[in-house]
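Novice: The following block contains a protein sequence and its predicted model.
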Amino acid sequence: MGQFKVVDAGFMTTVQDLGRYGYQQYGVSVSGAMDHVAAKLANILVGNDENEGLLEATMIGPKVEFLDNAVIAITGGDLQPAINGKSLELNTSIAVNKGDFLSFKGMKTGLRSYIAFAGGIDVPVVMGSKSTFLKAQIGGYEGRTLRAGDILKTGIAPMSVSGIEIAGNFYDYGSAIVELRVVLGPQDDAFTENGVETFFNSKFSVTNNCDRMGYTLTGEKIEHKDGADIISDGISMGAIQVPSSGTPIIMMADRQTTGGYTKIANVITADLPKLAQAKPGDVVVFKKSTIEEAHMLLKNLENKIDEVKKQLYAKNKNIADEIIVNNIKSYNVRVNGKSYAVKVEEL
């Protein structure tokens, strides 16, 4: 076990994992890492379970003093991390010493960085998750963003080693245009033909109104047939609401659990990390996809992450094999005549 002290909290730094599932029926948002791929890779690099708690830093990273030796990894957007002023490589596990300082020079590409600590972050598990849900002030570290002077504990580290490296990012966080594949619905029939064409044929820009709850875009107005209000129904991450103003809003990790505006489409899960790294002013375009393609792309992404784990851990025998296997069983399930590959993890 170890500790680290927050000297400067940066713009917005919270403890997150992969989310708080099973409580949306009670109005509790899923929360979790905005860029789930970067969060998984950071934990993999230090030998943690993929769902372990870590820090999500937005725009301006924190300054941290290590009160004990540790192994860390930083992934996601490049906020230019440094140890004692010396630049660090992303996507690499790094040994740091007691008394070292981690800092960030400023945003270069992307918007969010993920900082994993070998052993994870020792905060209470609330409703099955360490994620911070800011609006309800639950989870994470006292249900809030980190502040200067906070001292956090890390858990018991697995048999991790430094020097593990992932070659390059899974995504190009520096793209001038962010292309998001979407599946139409569930209320695409509430829009005119011209409205749907505008949605797919226009360029939209991310406004300053973009946070963990949602991204408001600006651009051509999307036309409804008879109005934007519906009986409230459930909202998934990536759902694209279009209120009466015709301006699309993409719902993100801290979204409300239900909403009463028409939803024209949903960003596929495999593309959500690209959106999570988009900054104000970035251009967004939408490309039509299908549920079948979305499933295939997500499966390919998960297979790619699994392959990275196998390659990294094969080179580093000190990391326990159970981290790779993790009691996951695979099945093929048929629903309405369609076959799906399903993975089940024993808890």
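Specialist: All right, it came through fine. Residues are numbered from 1 along each chain as shown.
Novice: from here on, contacts and neighbour counts on C-alpha atoms
Specialist: Noted.
Novice: mind listing what's buried in the host helix or strand of residue 311?
Specialist: Using DSSP states H and E, residue 311 sits within helix 291-315. By neighbour count on 16 or more other Cα atoms under 10 Å, the buried set for helix 291-315 is 294-295, 297, 299, 301, 305, 308-309, 312-313.
Novice: Show me where the stretch 51-200 of the chain has its strands.
Specialist: Taking DSSP state E, counting those that start in this stretch, the strands of the stretch 51-200 of the chain run over residues 54-58, 63-66, 70-78, 81-83, 86-87, 93-96, 101-104, 109-117, 151-154, 177-184.
Novice: right, and those - which one's nearest residue 333?
Specialist: Checking the strands of the stretch 51-200 of the chain against residue 333 by Cα to Cα gives strand 177-184 as the closest, at 22.0 Å.
Novice: Check the offset of that closest one from the chain's centre.
Specialist: Averaging C-alpha positions (Cα atoms, centre = their mean, to the nearest Å) puts strand 177-184 17 Å from its chain's average.
Novice: how many degrees apart are that strand and helix 291-315 in direction?
Specialist: Here the directions of strand 177-184 and helix 291-315 differ by 120 degrees (axes from the mean of the first three to the mean of the last three Cα atoms, to 10 degrees).
Novice: Mind listing residues that contact strand 177-184?
Specialist: Under the contact criterion Cα atoms under 8 Å, 6 or more residues apart in numbering, strand 177-184 has outside partners 264-268, 271-272, 274-275, 278, 282-291, 294.
Novice: one more structure, for comparison:
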Amino acid sequence: MGMTANKPGVCTTIQDLGRTGFLGSGFSPSGCMDKRAAIIANLLVDNDPNAPVLEFCLAGPTLRFTTATFIAVTGGDFRPTLDGVPLPAYTALPVKRGSVLSFSAPRAGVYGYLALAGGGPKIERVMGSASTNLKCGIGGWKGRALTTGDYLSFETRSTEFIPNLASHTLEGEASYYEFDSEEVRLRVVAGPQQDMFTQAGIEAFYGSPYQVSTQCDRMGFRLDGPVVETVSGSDIVSDGIALGAVQVPNHGRPIIMLADRQTTGGYAKIGTIASVDIPKLVQSPPGRTVRFDPVSVQEAQELYRRETLHFKALAKMVRRPSYGGISPRKTARRLTPILEAQALASGGQALWIETEETAHHREKRQS
């Protein structure tokens, strides 16, 4: 039981938080471009934060469900509908068997995420991860993006109930991306080759606006704007590339390396984007203005710590007791064996504590 892709959308893949520990073997981590949106989507449907989700870009898929479950949609505003009825984002919602989930082109943002209750799609792990590596053709669904007619099974056959469902909604989370603003500010830690850039080049990088170009994909985002000047070129002996590393090739325009980046590179890196700001970048469409603010390693670590605490607070928030939080059917299933055992143990005696009044009425009936 699962769902069928009636339309695949644009680059709809299975992703989790990434394939870690294999950079030294030449495998990029892959994983979600916007990890914040993926983590929150999984929290909303009571999944592990690293459970696989569907990631789509610029145009979402059309999916038909063959079993009932619960879903949550996060990330860009793709205007989701279920059987033609608009759905709210950042909310866990029930889906019936036979229902059709559709997405439009994004009104804001670039990447969207769909989480499925019960652990997400049933995907075999490759090197410990369900993420799709498109260049290597491994992980995810057959190592590729979805195509029309693909059928994905669910990790759990059917999910009929989420405790405290009314609490599984979050307001204001989309404001993090500042979609209404034409400019986004990204915090940057100084890179390992910053001394290869002139003072004028460093001032241009931190003091000038750049625009997201049309040459953007899961590997990296190229930026248009002022040239970042080097002392004597930007070629180096290849070294490792971290998520968010800002490479500056000889043409002088920054490239920010992302989920499907190469493991090593031979261009100087002027800085590294703080991980908490990566989602703001990847949700920026071509033409959006980007500016950079320098921060220390300690400040970036503190930002990461605060984000981790924020996710823990969200997990508690969506699980708080709420109206409709008890399932009569599940409660009945749990109580039935208990009541049966009590009845057998009582030998026909009353299963409740009698008051003087009820005892009097019982004796009167017996007499």
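Specialist: In hand now; what should we look at? Predicted, not measured: the structure shown is a model, and the values here were computed from it.
Novice: that older thread, can you list the buried residues of helix 291-315 of the first structure in CSV and add distance to residue 59 of the first structure?
Specialist: Converted to CSV, the buried residues of helix 291-315 of the first structure look like this (distance: Cα to Cα, whole Å):
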residue, distance to residue 59 of the first structure
294, 29
295, 31
297, 28
299, 30
301, 26
305, 25
308, 27
309, 28
312, 29
313, 31
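Novice: quick one, helices of the stretch 201-350 of the second structure?
Specialist: Listed in chain order, the helices found in the stretch 201-350 of the second structure under DSSP state H, counting those that start in this stretch are 278-282, 297-318, 328-346.
Novice: residues touching the residue nearest to the spatial centre of the first structure, list them.
Specialist: In the first structure, the centroid-proximal residue (Cα atoms, centre = their mean) is residue 35; its distance is 2.0 Å. Contacts for residue 35 of the first structure (Cα under 8 Å, 6+ apart) come out as 76, 112, 272-274, 276-277.
Novice: Turn those residues into a markdown table, including distance to residue 220 of the first structure and neighbour count.
Specialist: Shown next, in a markdown table, are the contacts of residue 35 of the first structure (distance: Cα to Cα, whole Å; neighbours: other Cα atoms under 10 Å):
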| residue | distance to residue 220 of the first structure | neighbour count |
| --- | --- | --- |
| 76 | 31 | 32 |
| 112 | 28 | 29 |
| 272 | 22 | 19 |
| 273 | 24 | 21 |
| 274 | 22 | 23 |
| 276 | 22 | 26 |
| 277 | 23 | 25 |
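Novice: could you dump these to CSV with distance to residue 67 of the first structure?
Specialist: Listed next are the contacts of residue 35 of the first structure as CSV, based on distance: Cα to Cα, whole Å:
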residue, distance to residue 67 of the first structure
76, 25
112, 25
272, 35
273, 32
274, 34
276, 31
277, 30
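Novice: who wins for proximity to residue 48 of the first structure among the strands of the stretch 51-200 of the first structure?
Specialist: That would be strand 109-117 among those, by Cα to Cα, at 8.2 Å.
Novice: mind putting the helices of the stretch 201-350 of the second structure in a markdown table, distance to residue 243 of the second structure included?
Specialist: A markdown table is the format used below for the helices of the stretch 201-350 of the second structure (distance: least, Cα to Cα, whole Å):
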| stretch | distance to residue 243 of the second structure |
| --- | --- |
| helix 278-282 | 9 |
| helix 297-318 | 14 |
| helix 328-346 | 44 |
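Novice: Residue 195 of the second structure: which of the ones you listed is closest?
Specialist: Here helix 297-318 is closest among the helices of the stretch 201-350 of the second structure (Cα to Cα), at 16.9 Å.
Novice: Find me the equivalent region of that closest one in the first structure.
Specialist: The aligned range for helix 297-318 of the second structure in the first structure is 291-312, by TM-score structural alignment.
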